[in-house]
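Peer 1: Starting from these lines, generate the structure:
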Amino acid sequence: MGAPDAIAAAAPGERSRAAAVPRCARRGAVAAVLLALLAAATHLVAPAEAAVQRVRIGSTTYLAHGKVRLTGATSASVKKVWVEARRSGRWLRITATTPVKRKKFSLTIARRASAQRVRVASGNARSPARTIRALESDACGVRPFKPNGTTWRCTLAENFDGTTLDRTLWKPQTNFATGDALRAACYIDSPDVISVSGGRLRLSVREAEGLGLQLCTALLPSPITRYVAGMVSTYHRFTQQYGRFEARMKSPVVGVPGFQESFWLWPGDRVPTAVKWPAAGEIDVVETYSVHPDLAIPFLHYTANDNGGPVPGLNTAYCHAPRGEFHRYTLVWRPRTIEVYVDGRLCLRNTSADAAFQKPYILLFTQALGTAENAFRGGARLPVTMEVDYVRAWQ
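Peer 2: Just a heads-up that it's a prediction; the model follows:
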């Protein structure tokens, strides 16, 4: 019985040491687990880091029509890329995603009027930024592109700055009249009907208040009228054969028939010809009529009988351009084709290559009284005024 008692007496201490061993083991086990978790985390992070590795632009190639191609390489884990541009102090995405093939990419973006900073991105990866050159510009602004990818060259840029008409470029018309036998207006050289201010040319039709009745020889045999109008041209100041011509202008809202506004070209008389109008030619880039308040109507006059009158799709067209708003009217004139655009949309295309269109022309703007169905019979508050924001020409 003694031995068992001795054992029993020693049991509490032995139990304490026995309990101590598992606690040490537990600490070691916890440490091992923490180390294992740390190692696992290290292995988990590595692939994520690999996914946001390098994107690099290798080359920048300037293409036709204002495009730029960016090519480069990525790390193996990058599957798609896009382009970001610096705008107003922030990086903004400007293209859709493009797949990366064999760690290579190719992206195309458009140049802008000013230089821009761009970079290629994927996930958290960003390439070093590149500067993309601005589009070519001159006195007319950014140079428009021709179909072959080259650019037009500015030959005339008139923004109507200042407060008076530039008479080195423009000549007021004074020897014609507008309207019909019942209501006609005499073209005069006066600030009452021709003025420049606020960056715009203004041409008006008005009653000759304070000017008295007008003796207008163009109205013979009835040369007296109480209406006056404004018209300017580049007669003996600027002519051009072929090229691109554009004006931004607004026709007035009047609510009744009687008014016509025009941006047009007329053959210069410095090239002698025995041919008479209409065979001699006339290019009406746009005519607007208050009787048709939503239409812009180009008209090409040529051939001895003027093609028998208007032939939509051949010498005229009817395109949407509401009065009271500024619209861009563009003529693209080549040896074999004439195209007219309204706000960038093709309105008329002529491929006659007629002899009438193979010589230099002058530019004209007219605020007129109408004729026929668009004749003025009253009902509008005068003056009625068209506005021209700019006119430009290129070759």
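Peer 1: use CA for all of it now, contacts and neighbours both
Peer 2: Noted.
Peer 1: To what extent is the spatially closest residue to Thr385 that is not a sequence neighbour buried, counted in neighbours?
Peer 2: Of all residues not flanking Thr385 in the chain, Ser204 sits nearest, at 4.2 Å (Cα to Cα, 6 or more residues apart in numbering). Residues near Ser204, counting by other Cα atoms under 10 Å, number 25.
Peer 1: Ser204 and Gln260: what is the separation?
Peer 2: 11 Å (Cα to Cα, to the nearest Å).
Peer 1: joint contacts of these two?
Peer 2: Jointly contacting Ser204 and Gln260 under the rule Cα atoms under 8 Å, 6 or more residues apart in numbering are Gln367.
Peer 1: Please, which helix or strand holds the residue nearest to Thr385?
Peer 2: When elements are assigned from DSSP states H and E, Ser204 belongs to strand 200-207.
Peer 1: and that strand, what does it pack onto?
Peer 2: strand 194-197, strand 227-229, strand 361-369, strand 384-394 (3 or more Cα pairs under 8 Å, 6 or more residues apart in numbering; DSSP states H and E).
Peer 1: Next, the structure of the following sequence, for comparison with the previous one:
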Amino acid sequence: MTRLRLLPWLAALCTLACDPAANRSIKPDVPNTPGQPGPEWQLVWQDEFDGPAGTPPSPERWVHDVGGHGWGNEQLEFDTDRPENASLDGTGNLVITARKESYSGRNYTSARINTSGRFEQTYGRFEARIQQPVGRGIWPAFWMLGANVGEVGWPECGEIDIMEYRGQLPAITRGSLHGPGYSGGNNLGSEFVVSGGKLNEDFHVYAVEWEPNRIRWLLDGKAFFETTPARLPAGARWVFDKPHFIILNVAVGGNYLGPPDSTTVFPQQMKVDYVRVYTRAP
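Peer 2: Here you go, the predicted model:
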């Protein structure tokens, strides 16, 4: 799916809209150096983001979503395909940078990249090792959309939010599921509160394990939420049985967390050490 096909539905997409107070669970400290997945998982796709500093993310793996229309969430940034907003740092990380600057009628810039048309998969373990930005109004996310979104629209296509995070609440991450009859503020999801630390202070591994009729969310190898078709609202349909593609982005502002204020320091960066995808070993 090309960028030109993506943009019309993205302009109207109400993605990542959550109820911040719903389903919050407080857990003990989570180690940030988990072991590798067990032998039941077989690696099938990865990007380790190795390369010279300033190199853009691989065009063989990633497509840029370019635009500044709010993405259905009243976001304030213009997402570009410039290396100033998304590039490798030369030490094995992808860096997505939100900047305060005037650009194409917006007061902020950032980046949003996806694997549509490059890589899509049904079921498996999807994980990324990420160090979060921080500050009011900063909204990074690692998520997936059904590859048929261009044909059936959102939320019919399904959306799996592996991680979203509000910069003003740096000890909380959220995992969510959006589909027909359970989207936006009525999604199925849960928050994970880390005690004794903040997610911007170090790298952490965010993952889902997606199986037929079951999706499980993990932070640093510790499961904190799981859902199945049995948890859907009455009459709602489970649409998570077809390929999804991966998205990484950093939004500025939006209806999930509000705008930046005078305390927000720019630029802010989300650093991604890797993205890896596994299937169940035969």
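Peer 1: ok, now which ones touch the residue nearest to Thr385 of the first structure?
Peer 2: 192-194, 229-230, 367, 383-386.
Peer 1: Going along the chain, name the helices of the second structure.
Peer 2: Applying DSSP state H to the second structure gives helices spanning 3-11, 149-152.
Peer 1: Which of those helices sits closest to Asp261 of the second structure?
Peer 2: Closest approach to Asp261 of the second structure among those is made by helix 3-11 (25.1 Å; Cα to Cα).
Peer 1: that older thread, adding distance to Ala208 of the first structure and neighbour count as columns, could you present the contacts of Ser204 of the first structure in JSON lines?
Peer 2: As requested, those are exported to JSON lines (distance: Cα to Cα, whole Å; neighbours: other Cα atoms under 10 Å):
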{"residue": "Asp192", "distance to Ala208 of the first structure": "9", "neighbour count": "20"}
{"residue": "Val193", "distance to Ala208 of the first structure": "10", "neighbour count": "22"}
{"residue": "Ile194", "distance to Ala208 of the first structure": "13", "neighbour count": "23"}
{"residue": "Ala229", "distance to Ala208 of the first structure": "9", "neighbour count": "32"}
{"residue": "Gly230", "distance to Ala208 of the first structure": "12", "neighbour count": "31"}
{"residue": "Gln367", "distance to Ala208 of the first structure": "15", "neighbour count": "28"}
{"residue": "Pro383", "distance to Ala208 of the first structure": "10", "neighbour count": "16"}
{"residue": "Val384", "distance to Ala208 of the first structure": "13", "neighbour count": "21"}
{"residue": "Thr385", "distance to Ala208 of the first structure": "15", "neighbour count": "24"}
{"residue": "Met386", "distance to Ala208 of the first structure": "18", "neighbour count": "25"}
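Peer 1: Provide a list of residues in contact with the most centrally placed residue in the first structure.
Peer 2: Central residue of the first structure (Cα atoms, centre = their mean): Gly344, 7.8 Å from the mean position. Shown in contact with Gly344 of the first structure (Cα under 8 Å, 6+ apart): 328-330.
Peer 1: ok so, going back, would you mind telling me which of the helices and strands packed on strand 200-207 of the first structure is nearest Ile132 of the first structure?
Peer 2: Of all these, strand 384-394 comes closest under Cα to Cα, at 25.3 Å.
Peer 1: can you tell me what part of the second structure that closest one aligns to?
Peer 2: Per TM-score structural alignment, the counterpart of strand 384-394 of the first structure in the second structure is residues 268-278.
Peer 1: And the matching stretch, how far out from the chain middle?
Peer 2: Here the centre of stretch 268-278 of the second structure is set off from its chain's centre by 10 Å, with Cα atoms, centre = their mean, to the nearest Å.
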